[in-house]
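*Asks:* 3D, please:
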Amino acid sequence: MYTISAILSHVHAEASTIFDATLPIYELEYDSRKIRNGAHSLFFALKNVRDGHEFIDDAYHKGVRSFVVSRVDIDKSRYAQTNFIEVKDVLLALQELAAFHRRQFKKPVIGITGSNGKTVVKEWLTQLLQDDKRIYQSPKSYNSQLGVALALWNLSDDYDCAIIEAGISLPGEMALLERMIRPDIGVFTNIGLAHASGFSSKAVKLREKLELFKHCTDVIFNSSYALDDKLVPTMRTFRYGARAEDDVRVLRMEENGRGSTQIQLAFQNEIATFSVPFQDKASLENVLLCITVLLYFGYPLDTISLKLRKLKSLDMRLQLKKGKNNSSIIDDTYSNDLASLQIALDFLYQQQQHKKKTLILSDMEGLDEKLRNKLGTLMERQLLDRVILVGSGLSFLKAHIHAPVQLFESTEDLLAGLKDTTFENESILVKGSRAFHLEDVSQFLSAKSHETVLEINLKALEHNLQVYRSLLPVGVKMMAMVKAFSYGSGSYEVANLLQFNKVDYLTVAFADEGVELRQHGIELPIMVLSPDEQAFDLLIANRLEPEIYSFRILHAFLEFLADKRIKGFPIHIKIDTGMHRLGFLPEELDELTTILQQVRSVHVKSVLSHLVASGSEEHRAFTEDQIRRFAAGADRLETQLGYKFLRHIANTSAIVHWPGAYMDMVRLGIGLYGVDMDGRLALDAVSQLKTTITQIKRLPAGATVGYDRKGVLFRESRIATVKIGYADGYSRRFGNGVGEMQVNGQLVKTVGSICMDMCMLDVTDIIAHEEDEVVVFPDLRKAANAIGTIPYELLVNISSRVKRVYFYG
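*Replies:* The predicted structure is shown next:
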């Protein structure tokens, strides 16, 4: 806690208007949607994709009375009894405050950087050290310029050690992170391809990452990266590797049965052999680094061996899954601390598909009086309908929770009690540390389905939205396409995230898609592309706005509205400027406006058209002509109707190629889901289709595989059967070696015809076991090209029987 007066002394303010300099600040906020303790929050009006100054009103109405701003045009008279701190750079001010707070922490701080493995190493080190030390770790992947500052704010002397992760994507960023973190001990994971596009060379990227360590006393790393000559000469190093001079020598590594590896190490005058439950190169590198850190801290080899037995692979993603009885399960069961609990609660409130909110929470490691007070304060601010606590150490929370509370001594007791507990039509956050195995609770509550799953990364989708938003000028609205089950990614789960991120409009193909969104709490305006006459009543009942593209559909809708005596219902007029699919031709607009002038039952909300080839340079002249014809048609409609409406013609490709076509609103489709048809943007993959190996068999040369004996083996082969077929959306065109899947990082081809529920792969040349995970489309665009189609078709054809698993991370 710091007062406004103290904060002023540690940020470079250009000016300030202070009402109460003694006001205590407990929370730093930058997102008005997540404010829970407004009276004691300091709101930073960051200028990123969205200008935080636009949300000062919202934050003020949620109780915030202290702001850090950079714009001088704010009318402060509108905000009574409020503190304003004016700075040149709001993010820099936040970082200055975080750096000051970090300097108050006198215990060791470990700084972790590298291209890959940062978050895994951080989490594993916390697992390995927490039995003996109270560890503070930056939550999840809070490793950016903003994330590190927020992570450091929660650092306190309640902890014995802090582990802070630092990630960069551009030159100059690490110096800013180093000023905040100022680590005492450095841990370097590796140097790889991640974010390579931001740096002129691998050497430049390495030099930038090592900037984090410039004030460290010691740096721990793999000797194969040869960092010694790149570090400050006075800095001590502690290395592992195969060289004789390494502090920790790796003598031998070999697979030891299914899924595990034996590692033999030499340290000082001792040799020890460890068994770890991993075989992939990345996990083994991360484990070796963790072992080296523990040896650096003085742990004996036999103690480390015992600790490693508890080590588990991490699914560090906050998952959103379909639950039983129309519930939604938010599974966040790999760690439990105050910071990650707040993040998970924010995600719970973000879900609008169910009004009822339930929290299942396990005890936390090392809850002393200070942390209990903080946890109690956090829980007092929550608006929950039901709370289930696991572990006697949480009994004190009953006095802090404004909802019915159930307390179970153990996870086993909870699982037994769940049989008599009803969960229905609610969002349930399951949050617990690994020791409590709440993943068993999540599994019990989740709906059972086909084992082939489509994993959907909501954070990646959010990232892609912001990438496209960053291209738009202020004032241009965003319409997001969620038709066709959100391009296979799910309906209300995706729409809910878009609503939380304040897109302006959603678009569906048919009325029933819009009805489902309304039933799950989506309040955004929704445009229906293909309104059916039989579903007009659904449009009205669910506030769905039809696209009107022909005189037939217009007359039918006007007649329906007249019967219902409805006035001013919003509609969207489509003009056909060259697609020749749906829409009024330009020569039909005069007749159209004559009809619209005579009725009061509808109000034109927008006028739109569809570009045919906005991503094609070859058809540039045609696109220019489409935009010109649309603008002329919209002008005629506006003049004759006598009022303004929104105009939109720019689709995903046009957002990139045609800034002149932005007009009032753009329509974002396939790019939102991570498919960059233009190859110009740094989009994240949103979905990944996965299945598992059911059986592996060895067959002789000459044997045939599958229907009609299409798969002929020309050598002795190992054939794996996997749980996906054409009923799941994996096209029969992928049969007979056309399709490729990925098993344990290796590409393998299909064998024989694709069956309804299964297909076969040739795994002769790779390491593969039954029940191994299989990535169905390692490269979506390559897969689409292989069967002569486009990524859209592969995504939307994934069957609804394939379980969608959502995660945020």
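*Asks:* alpha carbons only for contacts and neighbour counts from here, please
*Replies:* OK.
*Asks:* for residue 8, give its distance to residue 21.
*Replies:* Going from residue 8 to residue 21 by C-alpha to C-alpha, to the nearest Å gives 9 Å.
*Asks:* which one of the two has more residues nearby?
*Replies:* When residue 8 and residue 21 are compared for neighbours, residue 8 comes out ahead with 18 against 15, by other C-alpha atoms under 10 Å.
*Asks:* neighbours of the nearest residue to the more buried one once chain neighbours are set aside, how many?
*Replies:* Residue nearest to residue 8 in three dimensions, not counting chain neighbours: residue 85, with 7.7 Å by C-alpha to C-alpha, 6 or more residues apart in numbering. For residue 85, the tally of surrounding residues (other C-alpha under 10 Å) stands at 24.
*Asks:* Three-state assignment for residue 85, please.
*Replies:* Secondary structure, DSSP: H, G, I helix; E, B strand; the rest coil: residue 85 is strand.
*Asks:* tell me which element residue 339 is part of?
*Replies:* Using DSSP states H and E, residue 339 maps to helix 338-350.
*Asks:* sorry, wrong one. I was asking about residue 546.
*Replies:* Assigned by DSSP H and E, residue 546 falls in strand 544-548.
*Asks:* re the thing from before, moving C-terminal of the helix holding residue 339, what's the next helix or strand?
*Replies:* Next in sequence after helix 338-350, counting helices and strands by DSSP H and E, comes strand 356-362.
*Asks:* another sequence for comparison is provided below:
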Amino acid sequence: MTIETLYEHFLKCKSVCTDTRNISENCMFFALQGGNFNGNKFAEDAIKNGASFAIIDDIEYKINDQYLMVDDVLIALQNLALFHRKHLNTPIISLTGSNGKTTTKELVNAVLSKKYKTTATKGNLNNHIGVPLTLLSMNNTTEIGIVEMGANHQKEIEFLSNIALPDYGLITNFGKAHLEGFGSIEGVIKGKSELYQHLKVNSKIIFVNHHDELQIKQVGAYDHIEVFGSKTQLLESQPYLSLSYEQQTIKSHLTGSYNYNNVCVAIALGEYFKVSTKDIVDAIENYIPSNNRSQIVNQNGHQIILDAYNANPSSMLAALSNFNQLKNENKVVILGDMFELGETAPEEHQHISDYTSDLKLKNAIFVGENFYNIKSKNSNSNYFKSFEDLNAHFGNFNFNQQLFLIKGSRGMALERVLNLI
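*Replies:* Prediction:
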């Protein structure tokens, strides 16, 4: 089937779906395959539940003309997204980085949606499947598209950029994330900077914070740069972040000074796209973080900084540094393993453990095999091999009106600790 024919069918549909649990009326279902599943087997269910078409790559599952055969469903999804992107008269902003991508994307969307009809990546659907799905969720009414791009190896950002074809781009930061795939911090910088290379080759606009010398160095000599960050000043981050902007004080619901740059990005893009100062301030002040990202939760007399969506050595150190500055004598950290660090995992977990032991904490709790394997004899530190082990012993701590920091990689799912506190 040609991409032109597939596109004609796509235009007849209201949406695109890859999961039969989320089928909606008149959607186009893509029967993706994975290591443990064959989406072709679910094509019939998708049609029965309201899908207009099912895109399959196994002739055995073709029942009638609603089942559209392609050579490879994933490649068809990606090619359709690129074809659609080329037909959209919509400016696309792409962003990547080691930390803060999703929060930054949400802030940018909050600001720009004050003036424009925006379509942004949902959640963190930022990979080789999520980016195409984001693009295919846009239509001719979308005035600005915001596409988050994640990567754990070289050439992935390049690949995603060649699908999204961004007009504007930015990198939140370079940090020690996905070292198993990137190999080193130098590998991270090279991989993330593939977005810069794409934008430069196509003479598109790059946004870069004037405080970030490393990023400015990576951009190099280039004519289409928007430098930002000089109009704002960090005022406070205990526990909520506030900053000055245009002779006003913005009081956010975000915790941590590490979110300051994320807010600056949203302000810069708001200014560039001529959103009023009032609307920029209003959007940031009314943005409330969710999904376990920099949330502040008050529960049973405790205050909890819940930052359990993900973690890597850079974001962990930033969170601990910020937590250390908070004025409270009853501070407890509950930290989970950091994943995808490869052979550097023992060293990086040891570094976090050592750093934590130097802080004035009531207690430090480490969860996961990586931390357990490097456990120290610090009297204030407790190590548990799994969440189940922590669960079995949590009642022994007898916490009373504590300030908690909870952080770990997604696979640790440390938001479950809320049920224990």
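*Asks:* kindly provide the TM-score of these chains.
*Replies:* Remark: TM-score between the superposed chains equals 0.67 [TM-score structural alignment, normalised by the length of structure 2]; 359 aligned residues with a C-alpha RMSD of 4.8 Å.
*Asks:* quick revisit: the helix holding residue 339 of structure 1 corresponds to what range in structure 2?
*Replies:* Alignment note (TM-score structural alignment): helix 338-350 of structure 1 is unmatched in structure 2.
*Asks:* give me the helices and strands touching that helix, please.
*Replies:* Applying 3 or more C-alpha pairs under 8 Å, 6 or more residues apart in numbering; DSSP states H and E, one finds that helix 338-350 of structure 1 contacts strand 426-431, helix 492-500.
*Asks:* tell me, the longest one lands on which residues of structure 2?
*Replies:* Against structure 2, there is no aligned range for helix 492-500 of structure 1 (TM-score structural alignment).
*Asks:* show me what that helix is packed against.
*Replies:* Packing contacts for helix 492-500 of structure 1, counted by 3+ C-alpha pairs under 8 Å, 6+ apart, involve helix 338-350, helix 458-469, helix 511-519.
*Asks:* quick one on the thing from earlier: let me know which of the helices and strands packed on helix 338-350 of structure 1 is tucked in deepest.
*Replies:* Comparing these by mean neighbour count (mean count of other C-alpha atoms under 10 Å), strand 426-431 ranks first with a mean of 26.
*Asks:* tell me which residues of the top strand by length along structure 2 come out buried.
*Replies:* Longest strand in structure 2, counting residues (DSSP state E): strand 248-255. By neighbour count on 16 or more other C-alpha atoms under 10 Å, the buried set for strand 248-255 of structure 2 is 249, 250, 251, 252, 253, 254, 255.
*Asks:* distance check, the third one against residue 191 of structure 2.
*Replies:* In other words, residue 251 of structure 2. Counting by C-alpha to C-alpha, the gap from residue 251 of structure 2 to residue 191 of structure 2 is 34 Å.
*Asks:* tell me the counterpart of residue 407 of structure 2 in structure 1.
*Replies:* Structural alignment (TM-score structural alignment) places residue 407 of structure 2 against a gap in structure 1.
*Asks:* residue 205 of structure 2 too?
*Replies:* Mapped onto structure 1 by TM-score structural alignment, residue 205 of structure 2 lines up with residue 218.
*Asks:* list the contacts of its match.
*Replies:* Going by C-alpha atoms under 8 Å, 6 or more residues apart in numbering, residue 218 of structure 1 touches 184, 185, 186, 235, 236, 237, 238.
*Asks:* what about the residue mapped onto the first one from structure 2, neighbour count?
*Replies:* The one in question is residue 184 of structure 1. Taking TM-score structural alignment, residue 184 of structure 1 has residue 167 as its aligned residue in structure 2. Residue 167 of structure 2 sits with 18 neighbouring residues when counted by other C-alpha under 10 Å.
*Asks:* just residue 24 of structure 2 next, same as before
*Replies:* 18.
*Asks:* counterpart of it in structure 1?
*Replies:* Counting by TM-score structural alignment, residue 24 of structure 2 corresponds to residue 36 in structure 1.
*Asks:* pretty sure its match is in a helix, no?
*Replies:* No - counting by three-state DSSP, residue 36 of structure 1 falls outside a helix, being coil.
*Asks:* distance check, it against residue 153 of structure 1.
*Replies:* For residue 36 of structure 1, the distance to residue 153 of structure 1 - C-alpha to C-alpha - is 16 Å.
*Asks:* in structure 1, what residues pair with the longest helix seen in structure 2?
*Replies:* The longest helix of structure 2 (DSSP state H) is helix 73-87. Counting by TM-score structural alignment, helix 73-87 of structure 2 falls onto residues 90-104 of structure 1.
*Asks:* neighbouring contacts of the matching stretch?
*Replies:* The contact list for stretch 90-104 of structure 1 (C-alpha under 8 Å, 6+ apart) reads 7, 10-12, 44-47, 68-70, 87, 145-146, 149-150, 152-153, 155, 179-181.
*Asks:* what segments of the stretch 301-421 of structure 2 are strands?
*Replies:* Listed in chain order, the strands found in the stretch 301-421 of structure 2 under DSSP state E, counting those that start in this stretch are 302-307, 331-336, 363-367, 381-384, 403-407.
*Asks:* okay, the ones you listed in a markdown table with mean neighbour count and distance to residue 158 of structure 2 next?
*Replies:* Shown next, in a markdown table, are the strands of the stretch 301-421 of structure 2 (neighbours: other C-alpha atoms under 10 Å; distance: least, C-alpha to C-alpha, whole Å):
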| stretch | mean neighbour count | distance to residue 158 of structure 2 |
| --- | --- | --- |
| strand 302-307 | 22 | 29 |
| strand 331-336 | 24 | 31 |
| strand 363-367 | 23 | 35 |
| strand 381-384 | 20 | 40 |
| strand 403-407 | 24 | 30 |
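*Asks:* number of nearby residues for residue 168 of structure 1?
*Replies:* Residue 168 of structure 1 has 21 neighbours, counted by other C-alpha under 10 Å.
*Asks:* so how far is residue 97 of structure 1 from it?
*Replies:* Computed with C-alpha to C-alpha, the distance linking residue 168 of structure 1 and residue 97 of structure 1 is 20 Å.
*Asks:* sorry, back to before: wait, the match of residue 184 of structure 1 sits on residue 204?
*Replies:* Yes - shown here, residue 167 of structure 2 and residue 204 form a contact pair, counting by C-alpha atoms under 8 Å, at 5.3 Å.
*Asks:* ok, now which ones touch residue 181 of structure 1?
*Replies:* Taking C-alpha under 8 Å, 6+ apart, we find residue 181 of structure 1 in contact with 99, 102, 109, 111, 148, 152, 164.
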